[in-house]
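Visitor: Whatever this is, show me its structure:
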Amino acid sequence: MSSGVENLKSKPANSFALGRFLRLRWERFLEESSFIRHYLWKYRASVGLGLLALVLVDLMEVVPPILLKESLDIAIEGKPLSQLAWIALVYLGVALAQAVGRYGWRIYLIRTGILSGRDLRARFSRHLFGLGASFYDRHRVGNLMSLATSDTDAVRMEIGAGLLVLADAIFYFATVPVAMYLLSPQLMLLAFIPLPIIPWLVIRNEREVHNRSEKVQEALGQLSAMAQEALAGIRVIKGFAKEDVQLGRFRAKGEELAGLSLRLARVQTSFGPTLDFTMSLGLVLLLFVGGKQLIDQPVDAAGAAVTLGTFVAFQRYIQKMVWPMAAIGVALSFYQRAVSSSKRLKAVLNESSDVSDRSEVMAVMPKGAWKTPGGVEFRNLGFRFPGNSIEVLKDVSLRIEPGERVAFIGAIGAGKSALLSLLPRIYAVSDGMLFIDGIDVNRWPVEELRRQVGFVSQDVFLFSETVSENVAFGLCEWMERDSEKAVVEKATQLAAVHDDVVGLISSYRTRLGERGINLSGGQKQRLSIARALVKQPSILVLDDVLSSVDVQTEEKILQGLRSRPGRNTEIVAAHRISTVRDADRIVVLENGTIRQQGTHQQLLADARGAYRIFYEQQQLKEDLEHYAEAVELQT
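Guide: Model (predicted):
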């Protein structure tokens, strides 16, 4: 009695647990498949037509075994040959309809996958370009490249080929068993006895494929990042003769990826044969029991005639059921790879930029070409790099008038680059700390702010395009393209690099190597200055970009900047006294704070000041270098 009551109590509990399990699985599926469902809905018309063509093909797939059955029965019973001719014509019509249908689903479903991959890759790229510098400080470029290629391809394959294979398997299951039942219910049940084993195999395989796919995609991203980093630093590797070391690291990571891929392949490749074997058990039962019935009693329990044609048709149907069994494994493989890749893509797409436009941006913005006066003010500014607890700028307060040239100088790590990077909002700055012409930089639209600020980083980067295209990269959209050549040449003249460009093989049409490898360090710096000058910014920011040019060329560039038409504010950071001595004001930074400010002569007058000490150290260094050169000439 008590045991019966306990059993009754346990049934609702078991039902509740099952319901909760199914609900969690459904919620997980909705989360995992969000990318896939989004693009399937976006291209629903194409998907619908492709599935309609697939239904046509699979409906036609049940006809050939029936035609084969009828042909055998006609031949055995000695019926007129004309009936076989009609069956042959029907078979030809079915084959033609299937050919048209197969062409249709290839066109529509594969097209959906290709277009979805294009859209996802564009969405991912657009999101990457919108993220701030702090994001790239935390992520390796090679891993992002892997996400933009192999991971988007995994999602694309699921939307195209994965959907095709899964739908094909489902339609097979919906049509072939019906045809088998109509021929002989008893033989159908006999052939499907091993079927209940399949769901257990599917669930077990899905879990393993998911876990191993995640590890493979992670390893692939790491390998891509390592390859990108090694190729970018190939000259350093060669300079230190570390080719074998890098090759060993790359081989080790490749072997790790190969091992993980083989572990995944073992699960994927074993699934299809296991299902094939399971379905073959049904064929064994059909051969033994069905064959015996054909000999002993040519009518089954339901009263349906079991002829040799019926027996052969059943054998063909069971063989056709092998494909959907294998297709389930293929579809699961596509799906799990897409889920793993979707998870990695979402981790990046869920990142938000810390320098995006806010809702309270400037209400009124002039249209067309315009320039702001260029006044800059720092108010008690403090700053630390994202994810870092160390404050690199502390209580910086400074006002720069429009048209003024202000130079920042200080030792390495003083905070010069961090301060200048805040002007175009490369990094986010807190409200109320930095103003341009009286407006908080956070209220400026980012695009407009960066159009007004010409920022030249100390990390020089040139594209693998022509010299002209590299310099013209800085042109604003509103500028007349007809005058592009003249504007580009004027900018290169101001940057004292025009003569160098003319001396190249194809002058301004010379195509540069990766990152401008076929130019000297000074030429690359001067081209990057020209790229900023060509857009005629209201505020020109130069972050230690004259370190690789000689003093004479540096003087020529600085004089050209001061005399250029439409000149506005210039903010310069440097290590050399020669770069800053002619500035309207020099600001000495030390440990993130302003130590001194004034003109060159005013700062030199303070014998114990940081600028005077810095000046004397550089003078001593120059004297020693001149002395060493003189000794070398005498010897």
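Visitor: use CA for all of it now, contacts and neighbours both
Guide: OK.
Visitor: Name the residues of stretch 618-626 that are buried.
Guide: Neighbour-count burial for stretch 618-626 flags Gln618 (criterion: 16 or more other Cα atoms under 10 Å).
Visitor: Quick one: distance of it to the chain centre.
Guide: Offset of stretch 618-626 from its chain centre (Cα atoms, centre = their mean, to the nearest Å): 50 Å.
Visitor: Ok, stretch 32-43 next?
Guide: How far stretch 32-43 lies from its chain's middle: 18 Å, per Cα atoms, centre = their mean.
Visitor: here's the other one to compare against:
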Amino acid sequence: MRSLLKRLNQNQRASLTLVVGLIICQVWFDLKIPDYMADIAILTQTPGNHLEEIWRIGALMLLCALGSILSSLSSAYIVERTAAGFSRSLRHDLFTRVNSFSAAEINKFSTASLITRSTNDVSQVQMLISSAVWSLVRGPVMVILAVTKIAGKGDAWLTVTALAVFTMAALLGLMLRLVIPRFKQMQEFTDDISRVTREHLVGLPVVHATNSQKREEEKFALTNQRLTSATRFTGLSFSTIFPMIFTTVSLLTVAIYWVGAQLIDGATEPEKLQIFSDMVVFSNYTMQIMMAFMVMSMVLFIYPRASVAAGRIKEVLETEPSIADTPAGTAQKQPIQAGEIEFRNVTFRFPDASEDALENINLQILPGQTVGIIGATGSGKTSLVNLIARFYDTTGGQVLIDGQNVKDLALEELYEKLGYVTQQAVLFKGTIASNVSYGIKNTQTQEETEKRIYNALEIAQVSDFVSSQADGIETEIAQAGKNVSGGQKQRLAIARAIAKQPQILIFDDSFSALDYRTDRQVRNELKKHTADVTTLIVAQRVGSIRDADQIIVMDNGHIVGQGTHQELMHTCDVYQEIANSQLSVAELEGE
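Guide: Got it, this is the predicted structure:
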């Protein structure tokens, strides 16, 4: 928690310092009131008319009360504003850090956990700052000042109060030790709830289609029961705090008045009034001390969970991306035509895996070539193209673009060269225009941007769908593109990559939702309009890549075939097996 609070900026620290000063003022005002009460008690028991003096002291009490209220309101406002600003900064820092993560870091934390850390965990830290600053400053200051004031007013009273204070401190410390481990479990179980719920909502059609509602309910019930058990333990533990405090307060009050009665009974007549006055003051001060403990105990409801949340946030913020960026412009320029890709003795293994996903890959792709990549599921096709985009880094060897190692390129420079369409087409909430223009630089004029959008839509064979919409390219796209079909979503994702006008286009099984006719039309348009762009097409269907300049056949992380369709039909058994299972005799003969 302390390391996380070091991220407070200068203004936030100054604000919290001001809050400390306001809280000290508030405590001082609160502790002056019992003194005035003691003065009034003495005046009421002293013979003679002291009404004007009583009114004067009463006015001072009222001013102290008003001062306490103003100090309290001011400190509360500043604390809430500071806490909200700090949580905003944390969310920004988390988003920025996660934005720099590679697939390895995302898989390490899981999507559900990162969402929980960026939302619920940050809220826990904000709540702690909102409550703890006031409670943890006011409580100790109140105890110190109150003890200072009651010191010397009676050793017996002071002994009883000290015993009560130490008892409360020990009980609260013990409670803290018991609940912190359970709060860590609660955060982990909250992640599990998020994960299970997210999986269920995403896979709801599959759940219904397989009639697996009961199984999903049982899975959720098990996760929910774990969270419930942990929450019940902490709730029951905290439910004992206030009864303990109230019992201690009641016993302390009885002890103070019992001691006071004994002192008054054994005192002379002139001393009785002073002892009575001291007892009233002492009683008020001890109540203030016990109330301070009650206020500090409120933090126990928040601190354990917030402490765990802070640790989880810190873990994300201190995780260095495995894909290290390079300062822009530091890579040595090579006199090679844009769009050349080369793999030199590349080996790749996923983090924590026991075997290589790719082994000894040597491959050269010339600028402007269209290259198809095919193979069985798990053969390494996607892993191969992921290395070009540095979603992962090679375990061994080099991947070069235009003669430069991709590790020597700034990520911004690298991504500027690429247009990438993933296996699962991704659309963002917005409009068709905002999605297709997602990779276009802001330096383009509105007219130029729209021209590129319409051109990309035409090439991707989705212009008819867009023109059929009343709002055209301003048609709204729902979150994750849920208001368009799978084929439309895939073609819009293809249009987005084309509109960027990159040097290299990568289609990772991006034609799978298209029918054969649309698939061929898109590839024909790509060949016509992007002839100078290097294009990689990862596919399951031979028909999607048979016209490529060269085809790469993958099997168990190795390249087992390389050449044109006709060449591979004579030289590569794996390719022959795939082609024979998908194409008719007429298609195999080139008809």
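Visitor: TM-score, when you put one on top of the other?
Guide: The TM-score (TM-score structural alignment, normalised by the length of the second structure) is 0.92; 585 aligned residues with a Cα RMSD of 2.6 Å.
Visitor: so how far is Glu448 of the second structure from Ser463 of the second structure?
Guide: The gap separating Ser463 of the second structure from Glu448 of the second structure is 17 Å, by Cα to Cα, to the nearest Å.
Visitor: Of these two, give the one with the bigger neighbour count.
Guide: Between Ser463 of the second structure and Glu448, counted using other Cα atoms under 10 Å, the more crowded position is Ser463 (20 against 10).
Visitor: Aligned to the more buried one, what sits in the first structure?
Guide: If you follow Ser463 of the second structure across to the first structure using TM-score structural alignment, you land on His498.
Visitor: how close does Phe192 of the first structure get to Ala331 of the first structure?
Guide: Between Phe192 of the first structure and Ala331 of the first structure the distance is 22 Å, computed by Cα to Cα.
Visitor: Just give the nearest non-adjacent residue to the match of Ser463 of the second structure, would you?
Guide: Closest residue in space to His498 of the first structure, ignoring its immediate chain neighbours: Thr492 at 4.9 Å, by Cα to Cα, 6 or more residues apart in numbering.
Visitor: So which bits of the one helix or strand that neighbour maps to are buried?
Guide: Element membership of Thr492 of the first structure, judged by DSSP states H and E, is helix 484-494. Going by neighbour count (16+ other Cα under 10 Å), the buried part of helix 484-494 of the first structure is Glu484, Val487, Val488, Glu489, Lys490, Ala491, Thr492, Gln493, Leu494.
Visitor: what are the ranges of the helices in the stretch 451-591 of the second structure?
Guide: Counting by DSSP state H, counting those that start in this stretch, one finds helices in the stretch 451-591 of the second structure at the ranges 463-467, 486-499, 516-529, 565-571, 573-582, 585-588.
Visitor: Output the residue interval of the first structure matched by the second one.
Guide: So the one you mean is helix 486-499 of the second structure. Aligned by TM-score structural alignment, helix 486-499 of the second structure falls on residues 521-534 of the first structure.
Visitor: So Phe192 and Ala331 of the first structure - more neighbours on which side?
Guide: The neighbour comparison of Phe192 of the first structure against Ala331 (other Cα under 10 Å) goes to Ala331, with 21 against 18.
Visitor: Over in the second structure, tell me which residue corresponds to the more buried one.
Guide: Matched across to the second structure, Ala331 of the first structure falls on Val299, judged by TM-score structural alignment.
Visitor: Please tell me how far that match sits from Gly235 of the second structure.
Guide: Per Cα to Cα, Val299 of the second structure is found 14 Å from Gly235 of the second structure.
Visitor: next one: Gly439 of the second structure
Guide: Distance, Gly439 of the second structure to Gly235 of the second structure, using Cα to Cα: 50 Å.
Visitor: Now for the counterpart of Thr443 of the second structure in the first structure, which secondary structure element holds it?
Guide: Superposed on the first structure with TM-score structural alignment, Thr443 of the second structure falls opposite Trp478. Under DSSP H and E, no helix or strand contains Trp478 of the first structure.
Visitor: what's around whatever residue of the first structure lines up with Arg56 of the second structure, how many residues?
Guide: Matched by TM-score structural alignment, Arg56 of the second structure corresponds to Trp86 in the first structure. Other residues near Trp86 of the first structure come to 11 when the count uses other Cα under 10 Å.
Visitor: for the one 3 residues further on, same thing?
Guide: The burial count assigned to Leu89 of the first structure is 12, neighbours taken as other Cα under 10 Å.
Visitor: In which helix or strand does it reside?
Guide: Per DSSP H and E, Leu89 of the first structure falls inside helix 81-105.
Visitor: One more: Ser297 of the second structure?
Guide: Assigned by DSSP H and E, Ser297 of the second structure belongs to helix 269-317.
Visitor: now the next helix or strand after that helix: which residue numbers in the first structure?
Guide: The helix or strand immediately downstream of helix 269-317 of the second structure is strand 341-348, counting by DSSP H and E. Counting by TM-score structural alignment, strand 341-348 of the second structure pairs with residues 376-383 of the first structure.
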